[in-house]
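**Q** sharing a model that was predicted from the sequence below.
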Amino acid sequence: MTLLLGLAVLVILLAAAKGFAGADPRGVAKGARIAGGVAALGGAAFLVARGQIGIGLPLGLTGLGLLGWLPFGGATFGQRTQKTPGQVSRVRSTFLEMELDHDTGAMRGRVVAGRFAGAPLDGLDTATLTGLLADMDEESRTLLAAYLDRRSPGWREHAQGGSTAGQGGAASSGKMTEQEAYQILGLEPGATAEDIGRAHRLLMKKLHPDQGGSTYLAARVNEAKEVLLRGHR
């Protein structure tokens, strides 16, 4: 019995491999998933037949998941828990546009008004950036201070007097719109309450003081969550 199962799995795998050459990438991925599912089921049957149920049962469930024969739609555990890569949060003020990468927690941005309009912040040295603080509104200063805290933690010690303004939580420039809220949380319109909660939790971890976060950005993330969740109540 186990020999026949093994031969059947081998034949299916060989047939799938033969079709890989002329298949498109999506077809190859689907074929590999099916072949993996069949192989896992065959291996599970072999192990169960030998009395190794503790190993065979989880392997069989994995095979069923790959073939899409389980209630959760065939996604593996890793796929169901995996974060969506490449998500970023965007915050804009009068003078700056800032992005926070969800995966790495890195901040980047550019100047959108004033003498250095269009210049990326990474392309300006710390002295130049601190010099811009005096010309900015409070919200932009707070945003730039949050960026500098991550890029150059000791910048405040070398800044001049009023240049360090904005290190607290500045008030928002106006009532946050849903579009702004989606950008801040890095979500697309129509996101579910679960998506909103997940993005909020992830961002709050990235904005923790130990990670170089700021009260201002944390407040904006909290506000974005509240704005979007109103539509789900």
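**A** Noted; the coordinates are in hand. Numbers count the residues shown, from 1 in each chain.
**Q** drop to CA atoms for contacts and neighbour counts, all remaining ones
**A** Will do.
**Q** where do the helices sit along the chain?
**A** Under the criterion DSSP state H, the chain contains helices at 2-19, 25-49, 53-66, 77-81, 126-132, 138-151, 155-158, 178-185, 193-206, 215-229.
**Q** who wins for proximity to L96 among those?
**A** Nearest of the helices of the chain to L96, taken as Cα to Cα: helix 138-151 at 6.2 Å.
**Q** contacts only, for A45.
**A** T2, L5, G56, G60 (Cα atoms under 8 Å, 6 or more residues apart in numbering).
**Q** what's around L129, how many residues?
**A** L129: 20 surrounding residues under other Cα atoms under 10 Å.
**Q** how much space between it and A145?
**A** 9 Å (Cα to Cα, to the nearest Å).
**Q** which of the helices of the chain sits closest to E97?
**A** Judged by Cα to Cα, the one of those that comes nearest to E97 is helix 138-151, at 8.9 Å.
**Q** mind giving me the packing neighbours of the closest one?
**A** strand 96-101, strand 107-111, helix 215-229 (3 or more Cα pairs under 8 Å, 6 or more residues apart in numbering; DSSP states H and E).
**Q** switch to 7 Å and redo it
**A** Of the remaining helices and strands, none touches helix 138-151 by 3 or more Cα pairs under 7 Å, 6 or more residues apart in numbering; DSSP states H and E.
**Q** on that earlier part again, the helices of the chain: which one's closest to V91?
**A** That would be, of these and by Cα to Cα, helix 178-185, which comes in at 5.8 Å.
**Q** next, count neighbours for E226.
**A** As a burial measure, E226 scores 13 neighbours (other Cα under 10 Å).
**Q** what do you get for K225?
**A** 22.
**Q** tell me which residues touch it, please.
**A** I196, H200 (Cα atoms under 7 Å, 6 or more residues apart in numbering).
**Q** what's the spacing between it and M107?
**A** Distance of K225 to M107, given as Cα to Cα: 20 Å.
**Q** wait, A199 touches Y182, no?
**A** No: A199 is beyond contact range of Y182, at 10.1 Å (criterion: Cα atoms under 7 Å).
**Q** dropping in the other structure now:
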Amino acid sequence: MSPPARTIDEPIVIAGHLTSIRWRRSQRARRVALKIDPQAGGIVITLPPRGSRRAGLALLRGHEAWVADRLAALPALTTIAPGGTIPIFGEPHVIVQDAAHRGAPVIGSSKILVSGQPEFLARRVRDALHALATERFSDQARDKAKRIGVTPNHIRVKDTKSRWGSCTAEGILMFSWRLIMAPDFVQDYVIAHEVAHLRYMNHAPEFWRLTERLTPHRAPAMTWLSVQGPGLLRIV
């Protein structure tokens, strides 16, 4: 197994605005790579083992207009706080803090009821959504896997920054808990996509045919994630 990527953050000015670069050096990288981190609202530059900072900066400056446009297009941060609103299954839910409530947060049709002190509210809401996502995604993934005669070795739900889902060669499926905030049809597509990878670890035509056997929502879900997905990563 390759060692984990090392990261270093530094400030930088792009098109007159202060932002940050997260430098990553990865043993798996084959070339310098540039991307936007929607969650942090900054830039990520990945260097291969012998890649130089100069090469990374040259790539950034060569794409500075693109980077500036992408950063400017990021949605505003949404804070999980009393009275705030976040989506669940694509529908807005108001966060209601109630000191008299006891136990875990209760997710209703239009609100999330949370007890406890304000400083712990965001964590409690995230934990509740993580638990809901784990139960829902696990059930749906196993159901779809059964339909095509495969079995995932494990299903994990995490807070990822760049992928809504993934499948390893060992048959481990991973989904972002933030996907629980997306509409049902989007969840259905992402789960189908990753389950199809249990059969085909590529994006060949056979893979896409299998994905479309498992879900009818490929095109609208991909469009939704492209347009609305960054907003889910901006909820903190």
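**A** The structure has been received and is ready for your questions. What you see is a predicted model; the values in this text were computed from it and never measured.
**Q** can you pull the TM-score for these?
**A** Remark: TM-score between the superposed chains equals 0.19 [TM-score structural alignment, normalised by the length of structure 1]; 78 aligned residues with a Cα RMSD of 6.2 Å.
**Q** other SSEs contacting the longest helix along structure 2?
**A** As assigned by DSSP H, the longest helix anywhere in structure 2 is helix 118-147. Packed against helix 118-147 of structure 2 by the contact rule (3+ Cα pairs under 7 Å, 6+ apart) you find helix 184-197.
**Q** tell me the helix or strand right after the helix it packs on.
**A** Sequence order places helix 205-214 as the next helix or strand after helix 184-197 of structure 2, per DSSP states H and E.
**Q** re the thing from before, any of the contacts of A45 of structure 1 buried? List them.
**A** The neighbour count (16 or more other Cα atoms under 10 Å) marks G56, G60 as buried among those.
**Q** how near is the closest residue to A16 of structure 1 other than its chain neighbours to A17 of structure 1?
**A** Distance criterion Cα to Cα, 6 or more residues apart in numbering; nearest residue to A16 of structure 1, sequence neighbours excluded, is G31 at 6.5 Å. Distance, G31 of structure 1 to A17 of structure 1, using Cα to Cα: 9 Å.
**Q** neighbour count winner among these two?
**A** It is G31, of G31 of structure 1 and A17, that has more neighbours when counted by other Cα under 10 Å, with 18 against 14.
**Q** and the more buried one, how far from G63 of structure 1?
**A** 13 Å.
**Q** got it, and A15 of structure 1?
**A** Counting by Cα to Cα, the gap from A15 of structure 1 to G63 of structure 1 is 18 Å.
**Q** look at those two and report which has more neighbours.
**A** Per other Cα under 10 Å, whichever of A15 of structure 1 and G63 has more neighbours is G63, with 27 against 12.
**Q** so what's the residue count around the closest residue to that one other than its chain neighbours?
**A** Spatial nearest neighbour of G63 of structure 1, excluding adjacent residues (Cα to Cα, 6+ apart): G37 at 3.9 Å. Applying other Cα under 10 Å, we find 24 residues neighbouring G37 of structure 1.
**Q** try the one 3 residues further on
**A** The local packing of A40 of structure 1 (other Cα under 10 Å) involves 22 other residues.
**Q** and it, what is it in contact with?
**A** L59, G60, T62, G63.
**Q** my read: the second one touches F46, true?
**A** No: counting by Cα under 7 Å, no contact exists between G60 of structure 1 and F46, whose distance comes to 10.3 Å.
**Q** helices of structure 2, start to end?
**A** 53-62, 64-72, 118-147, 184-197, 205-214, 218-233.
**Q** re the thing from before, in TSV: the helices of structure 1, plus distance to V91 of structure 1.
**A** As requested, these are exported to TSV (distance: least, Cα to Cα, whole Å):
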stretch	distance to V91 of structure 1
helix 2-19	48
helix 25-49	36
helix 53-66	40
helix 77-81	27
helix 126-132	18
helix 138-151	9
helix 155-158	22
helix 178-185	6
helix 193-206	13
helix 215-229	8
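**Q** which of the ones you listed sits closest to M98 of structure 1?
**A** Closest among the helices of structure 1, using Cα to Cα: helix 138-151, at 7.8 Å.
**Q** could you give the angle of that closest one to strand 96-101?
**A** In terms of direction (axes from the mean of the first three to the mean of the last three Cα atoms, to 10 degrees), helix 138-151 of structure 1 departs from strand 96-101 by 40 degrees.
**Q** measure L217 of structure 1 to T126 of structure 1 for me?
**A** From L217 of structure 1 to T126 of structure 1 the distance is 20 Å (Cα to Cα).
**Q** and for L13 of structure 1?
**A** Where T126 of structure 1 is concerned, L13 of structure 1 sits at a distance of 59 Å (Cα to Cα).
**Q** now swap in L14 of structure 1 and tell me
**A** Plainly put, L14 of structure 1 is 60 Å away from T126 of structure 1 if you go by Cα to Cα.
**Q** more crowded one of the two?
**A** Ranked by neighbour count (other Cα under 10 Å), L14 of structure 1 and T126 place T126 first, with 17 against 11.
**Q** how close does the residue nearest to M98 of structure 1 when sequence neighbours are not counted sit to D195 of structure 1?
**A** Spatially, and ignoring its direct neighbours in sequence, M98 of structure 1 is nearest to G109 (4.2 Å; Cα to Cα, 6+ apart). Using Cα to Cα, G109 of structure 1 is found at 25 Å from D195 of structure 1.
**Q** pick out whichever of the two has more residues nearby.
**A** G109 (22 against 14).
**Q** my guess is that one contacts E99, does it?
**A** Yes: assessed by Cα under 7 Å, G109 of structure 1 is found in contact with E99 at 5.8 Å.
**Q** and F185 of structure 2, how many neighbours?
**A** Neighbours of F185 of structure 2 (other Cα under 10 Å): 17.
**Q** now do T142 of structure 1
**A** T142 of structure 1 has 26 neighbours, counted by other Cα under 10 Å.
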